[in-house]
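Participant: no sequence for this one, just the structure:
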């Protein structure tokens, strides 16, 4: 059965991330949840067809597909030669500039009918998992912001009825400095999600290259390890602010260890500290959160010099991209079914 081709929307996102944000192929593969070899193939097809970014406005998806896929390529049956995984590992460790893609290209030069890049990587990663090795993540300044909702909530009281509702806590952490932003929101719906991002970017004074959200419905429409779909509104927001989205893999907390730690700190030093205080609005709660947030970011590290604030000023702040000149126009996306009378219903 032939593999299902990636949608034109995702292919357009590959082109945008490459030519507008200048991301490398591995980052694009993570953001779009496709293999590096697929990213390489689409970029190669775009180069051959003379397609760049932005795509001509008069082009529709059919024209783009015809330009990128003029004919069906004949699949090449790979040979089943045994790979020397220990030698591959040794080569990777021998020089920090040696990459798995370079080793694969050398392998294919010697074995023209050998494994494709995705299968080559899959076999090597499967072997490496048996070695029980855990790699420490290195974060480039200004590259990633890790986003999540805290599990704990803050009660908001009604002055007149005395009713209590639970407000959510949005947490965002920059990768290089661990500089943290937190905000109390009314709920976890799309508008609160987008506005909290806007406030976080304004708090930092710039925009990171990538965000790594958890698989919440406001960020990811379809949570999947291999093919998650970014919520259309969130994707439009990312295009407006000029960043890419790389969702964390389901059930892989190490992918977002920064924000997991940030959420834990926020729950201990914000939610727990405010447990005896009574708030009557989110604005009142956020005023108190802002005071505690400053203390968290100014608190010295225990095992290294400086604080989150000093590391932010030194590392992340100079590397962040500028904020856009115009605010984002929030829109809602929904699927509608055409009724028998050729009409559709929507909320106006």
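Facilitator: In hand now; what should we look at? Owing to the predicted nature of the structure, the values given are computational and were not obtained by experimental measurement.

Participant: hey, let's count contacts and neighbours off CA atoms from now on
Facilitator: Will do.

Participant: Please tell me I have it right and residue 205 contacts residue 317.
Facilitator: Yes: contact status for residue 205 versus residue 317: in contact at 7.5 Å, counting by CA atoms under 8 Å.

Participant: okay, these two: which has more neighbours?
Facilitator: residue 317 (21 against 14; other CA atoms under 10 Å).

Participant: Mind telling me what element that one is part of?
Facilitator: Residue 317 belongs to helix 317-319 when elements are defined using DSSP states H and E.

Participant: Packing partners of that helix?
Facilitator: For helix 317-319, not one helix or strand is in contact under the criterion 3 or more CA pairs under 8 Å, 6 or more residues apart in numbering; DSSP states H and E.

Participant: I would like the residues contacting it, please.
Facilitator: Contact partners of helix 317-319, identified using CA atoms under 8 Å, 6 or more residues apart in numbering, comprise 141, 142, 143, 204, 205, 206, 208.

Participant: Could you check how many residues crowd around the first one?
Facilitator: Going back to what we said before, that points to residue 141. Counted with other CA under 10 Å, residue 141 comes out at 21.

Participant: give the contact list for residue 64.
Facilitator: residue 8.

Participant: what kind of secondary structure is it in?
Facilitator: Following DSSP: H, G, I helix; E, B strand; the rest coil, the label given to residue 64 is helix.

Participant: Next up, a structure to set beside the first:
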């Protein structure tokens, strides 16, 4: 409209079309088009300059064919867009399938690329996004990532999957991420306690989707929360809020940060192997610091800066002690002087002289306390690996301490001991260690082989290992038989015949099968 008004102003001054074109940097045809349109009206140039934009636009563009006129094909497509969008929300439906259905009904319709383009453009109009504003210190949103992370259990080599919790302060987008031992409510509450300590304060409210750990009964207006999460919220003076069922955009900030976590935490850690959940969370924390210190895209400040400068001082002060869930159960001390915590199926030791007694186990996310007649007899750090054993040396009888020493054995230990005998013994022990899927299963064999050196002497053990290595047989029994039968003293020629079937008349030749 500004250009149009300049054209009217110059025409009122009797400026030629050529000069108007040169001054305004537009084509002469454009100037000619507007001059002819304006001359058809009853208004003078002075009167046109006094009109507002809306009225001037109606005068100039009246009776012109609209540039927005659509052909019948696009009009038909526009009417179908709501149906297309609703169908795409159904499980398994894709744009390719929609297009195939569309083109079967309308062979003259859009090809696939144009179909996707128009669906995208028209869908933006029918599904606009709302930019929500949040107040500092007011709201924290939480969600579980769709993909878990894992660590490797050293003794078994088992891959332990861990759900990942993501918490976001909606005003500053300051983020906290933690891998949990499991997805149950006690683990969630422990992670939320860690989150509040990381933020150094508590927001006024917490919003989550209708996850079963938090919401006992979903409802659009009055959801029912589980009793334990309500106790945690009261302890920290936090109000609980749940999203509408099936409306993930109600917590859009944390939904977006799930995707960002895949890019900035999962991806950088993808090739690292962790051997405990503590190591895993240390790796997550390092990448989390990088994420929070990284500037927002297109902005000169980071999440950490916005949090520390504008939000942290508005968070509520945390209670002196974090909320802690205490559970109680009873158990009988088994003959192996351990009790079983049924929730995790993990076994914890007690002093062996309490075998057969009934004890009480008080436990939370961090510790396991064991009481006998209201007197605490031991305390352990809690572990979550099923069927695992946590044993303290002082709980064992004297004759079991040797077994406990075995826990410190590893491949390097046996290789060092074998090298003291000789290089053949070391090579043989290395073959034994590689003979089983789990190296720990070979430790007793290695122990027995080394003991043969104290029975027969290191020189004979070295010679026996030399012979057995040539035969490719790696076991304690092989060496024991060689030494018991003095085969280690046989001439060198026996090396090639020791493990071969001797020639005799009862062997069939090729002629027997003609």
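Facilitator: Right, received. Where do you want to start? In this text, all values refer to a predicted model and were calculated from it rather than measured experimentally.

Participant: In structure 1, what range does stretch 185-197 of structure 2 match?
Facilitator: Mapped onto structure 1 using TM-score structural alignment, stretch 185-197 of structure 2 spans residues 190-202.

Participant: ugh, wrong one, I meant stretch 56-73 of structure 2
Facilitator: Going by TM-score structural alignment: stretch 56-73 of structure 2 matches no residues.

Participant: okay, how far is it across that stretch, tip to tip?
Facilitator: With CA to CA, to the nearest Å as the measure, stretch 56-73 of structure 2 spans 33 Å from end to end.

Participant: can you check stretch 174-185 of structure 2 too?
Facilitator: 24 Å.

Participant: Run through who's touching it.
Facilitator: Counting by CA under 8 Å, 6+ apart, 149, 161-169, 187-188, 191, 195, 198, 213-214, 277, 280-281, 284-285, 288, 292, 303-304, 307, 384 sit against stretch 174-185 of structure 2.

Participant: Same question for stretch 320-327 of structure 1.
Facilitator: Taking CA under 8 Å, 6+ apart as the rule, stretch 320-327 of structure 1 contacts 141, 142, 143, 201, 202, 205, 206, 207, 208, 209, 240, 241.

Participant: how about the residues you listed in a markdown table, adding secondary structure and distance to residue 277 of structure 1?
Facilitator: Shown next, in a markdown table, are the contacts of stretch 320-327 of structure 1 (DSSP: H, G, I helix; E, B strand; the rest coil; distance: CA to CA, whole Å):
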| residue | secondary structure | distance to residue 277 of structure 1 |
| --- | --- | --- |
| 141 | coil | 37 |
| 142 | coil | 35 |
| 143 | coil | 37 |
| 201 | helix | 28 |
| 202 | helix | 27 |
| 205 | coil | 30 |
| 206 | coil | 33 |
| 207 | strand | 33 |
| 208 | coil | 34 |
| 209 | coil | 37 |
| 240 | helix | 38 |
| 241 | helix | 36 |
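
Participant: Which members of those residues are the farthest-apart pair?
Facilitator: Within the contacts of stretch 320-327 of structure 1, 141 and 240 form the most distant pair, 21.5 Å apart (CA to CA).

Participant: re the thing from before, just the buried members of the contacts of stretch 320-327 of structure 1?
Facilitator: 141, 142, 143, 201, 206, 207, 208, 209, 241 (16 or more other CA atoms under 10 Å).

Participant: Now render these as CSV, adding distance to residue 303 of structure 1.
Facilitator: What follows is those, written out as CSV (distance: CA to CA, whole Å):
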residue, distance to residue 303 of structure 1
141, 20
142, 23
143, 24
201, 28
206, 28
207, 28
208, 26
209, 28
241, 35
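
Participant: For the strand or helix carrying residue 191 of structure 2, give me the average deviation versus structure 1.
Facilitator: Residue 191 of structure 2 is part of helix 185-199, with elements assigned from DSSP H and E. Superposing on structure 1 and averaging over aligned pairs (mean CA distance after the TM-score superposition for structure 1), helix 185-199 of structure 2 comes out at 0.6 Å.

Participant: Can you identify each of the strands in the stretch 101-250 of structure 1 by residue range?
Facilitator: 144-149, 154-157, 164-174, 180-185, 210-213, 220-222, 229-230, 244-245 (DSSP state E, counting those that start in this stretch).

Participant: nearest to residue 274 of structure 1, of those strands?
Facilitator: For residue 274 of structure 1, the closest of the strands of the stretch 101-250 of structure 1 is strand 154-157, at 8.2 Å, according to CA to CA.

Participant: Which elements pack onto that closest one?
Facilitator: strand 164-174.

Participant: how much does the strand it packs on stray from structure 2?
Facilitator: Mean for strand 164-174 of structure 1 is 0.7 Å (mean CA distance after the TM-score superposition for structure 1).

Participant: Specify the angle between that strand and helix 190-204 in degrees.
Facilitator: Comparing the axes of strand 164-174 of structure 1 and helix 190-204 via axes from the mean of the first three to the mean of the last three CA atoms, to 10 degrees yields an angle of 50 degrees.

Participant: chain center to strand 164-174 of structure 1, what's the gap?
Facilitator: On the basis of CA atoms, centre = their mean, to the nearest Å, strand 164-174 of structure 1 sits 19 Å off its chain's mean C-alpha point.
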